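K.L.:
curious how this folds, go ahead:
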Amino acid sequence: MTVNGSVALVTGGNRGLGDRFVRALLEAGASKVYAAARDPRKVTVEGAIPIALDITDPAAVRAAAEQAPDVTLLINNAGTSLGSPVLKGDPDTFRKEFDTHVFGTLDVTRAFAPVLARNGGGAILNVLSVLSWLSVPDIAAYCAAKSAAWSITNALRLELAGQGTQVSALHVGYMDTDMAAAVDAPKTDPAEVARLALEGIDKGLYEIIADDVSRQVKGGLSAGVEVLYPQLAH
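P.N.:
Predicted structure coming up:
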């Protein structure tokens, strides 16, 4: 899969990382870029094709697949970050996080997988997080949803390999976007993340690690719970 000459669709393409993906795709030579958003009027990138899409609305997902039958690269970027703790959090918040990151992303992938197959296989990039691998109690709903999305991504790799569809996952920590505006911590430039992700797609990488914190956490997965959560060390 090469980004140059591809026909791409980016969910959540109106702001933050999604906006940077749209810009990076055009700069990398994508022949067409659909920028999908719940309100397509908020897509501001010149040269992009705005398309209405709420990924939690199955009818809207089906309509988007019909409107973009030439897609060869799907970037599942749309997300929420509602912040809900594991014990006292609102159950509806957990459901909303899963409706977006898990069920919504899966619905979009199911709708576009046949499109990709008809167009030669293509590729899918799922925007995950370092929190696919690490849980933070105060935002446990988000972490759990991203972890589930990681598991589904692994399954999709296997299931879509037969039709020649490359499935990649992007893992990254805090980025300098509206979603993380209230966070007082080092943040990565989303434009750089988008650039690295597209390079990873061109290289055929299954996992694209965009920052040091994600590399460190991934390295700790095999080292035991006490390494990832030092507060539990005896």
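
K.L.:
from here on, contacts and neighbour counts on C-alpha atoms
P.N.:
OK.

K.L.:
hmm, residue 6 and residue 202 touching each other?
P.N.:
No. Contact status for residue 202 versus residue 6: not in contact, 10.9 Å apart, counting by C-alpha atoms under 8 Å.

K.L.:
and the two? which has more neighbours close in?
P.N.:
Just comparing residue 202 and residue 6: by other C-alpha atoms under 10 Å the higher neighbour count belongs to residue 6, 22 against 14.

K.L.:
I have a second one here; can you model it like the first so I can compare?
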Amino acid sequence: MTGFESEVILVADASSRLGELFVDRFVAAGAGRVYAGGRRRREWPGDRVVAVEIDMGDVHTIERAGVAVQFDTNVMSSIRLASAFALSQAALWSATNALRVEFAPAGVQVAGLVLGPCEADAHPATVADRALAGIAAREHEILVDAFSKQVRARLSGPVACMYPELGSP
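P.N.:
Next up, the predicted model:
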């Protein structure tokens, strides 16, 4: 797979099996540099992967990673803000859209990968392949499974469609 030549990529959780696959796939797809985040730094083969310590529960590691990846203040502030709240799926979609609009003028692509409730490690290769294909195709939202597609379709409907337990008025 190609399409990421010379791109700089950040994989925030490269310590999971799915994260490892993302790192491997981005390198194979020609990424110029992949920053591989995780709670514990690990060694990666080759010179295009840089291990960075990122613990999403520790703002200091997020800030250090931001410096390493050369994100500007606005990006890091947005990431810190998003990680400071326990976001619901709809709120995360909204935050992703806001980031997408803010960074578009700078040529930064923000793609939201959406998975239904599942154990991500049960099918990481499928998820990774779909994600990379979606990013390469410049998709804004990458819907991996039927559940995520159903949720996305219901977001534009009435609140009761999203939350049937509320009943209809």
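
K.L.:
quick check: TM-score for this pair?
P.N.:
The TM-score (TM-score structural alignment, normalised by the length of the second structure) is 0.74; 158 aligned residues with a C-alpha RMSD of 3.0 Å.

K.L.:
what segments of the second structure are helices?
P.N.:
For the second structure, the helices defined by DSSP state H cover 17-28, 59-69, 73-84, 89-103, 124-136, 146-154, 159-162.

K.L.:
return the set of buried residues in the shortest one.
P.N.:
The reference is to helix 159-162 of the second structure. Neighbour-count burial for helix 159-162 of the second structure, counted by 16 or more other C-alpha atoms under 10 Å, picks out 161-162.

K.L.:
before we move on, what about stretch 51-59 of the second structure?
P.N.:
51-56, 59.

K.L.:
also stretch 59-75 of the second structure?
P.N.:
Using 16+ other C-alpha under 10 Å as the burial criterion, the residues of stretch 59-75 of the second structure that qualify are 59, 61-63, 65-66, 69.

K.L.:
quick check: residue 29 of the first structure touching residue 2?
P.N.:
No. Between residue 29 of the first structure and residue 2 there is no contact under C-alpha under 8 Å: 9.7 Å.

K.L.:
so which of these two has more stuff around it?
P.N.:
residue 2 (19 against 15).

K.L.:
ok, residue 120 of the second structure - contacts?
P.N.:
Taking C-alpha atoms under 8 Å, 6 or more residues apart in numbering as the contact definition, residue 120 of the second structure lies against 18, 127.

K.L.:
let me redo that: residue 20 of the second structure
P.N.:
Each residue near residue 20 of the second structure by C-alpha under 8 Å, 6+ apart is listed here: residue 14.

K.L.:
quickly note the distance from it to residue 41 of the second structure.
P.N.:
13 Å (C-alpha to C-alpha, to the nearest Å).

K.L.:
try residue 24 of the second structure
P.N.:
Look at residue 24 of the second structure and residue 41 of the second structure: by C-alpha to C-alpha, they are 16 Å apart.

K.L.:
and the two? Which one has more around it.
P.N.:
Using other C-alpha under 10 Å, the more surrounded residue of residue 24 of the second structure and residue 41 is residue 24, with 18 against 15.

K.L.:
contacting residues around the aligned partner of residue 194 of the first structure in the second structure?
P.N.:
Per TM-score structural alignment, the equivalent position to residue 194 of the first structure in the second structure is residue 128. Residue 128 of the second structure sits next to 18, 21-22, 25 when contact means C-alpha under 8 Å, 6+ apart.

K.L.:
tabulate the residues you listed (a markdown table), appending distance to residue 94 of the second structure and neighbour count.
P.N.:
Formatted as a markdown table, those follow (distance: C-alpha to C-alpha, whole Å; neighbours: other C-alpha atoms under 10 Å):
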| residue | distance to residue 94 of the second structure | neighbour count |
| --- | --- | --- |
| 18 | 24 | 20 |
| 21 | 27 | 18 |
| 22 | 24 | 26 |
| 25 | 28 | 18 |
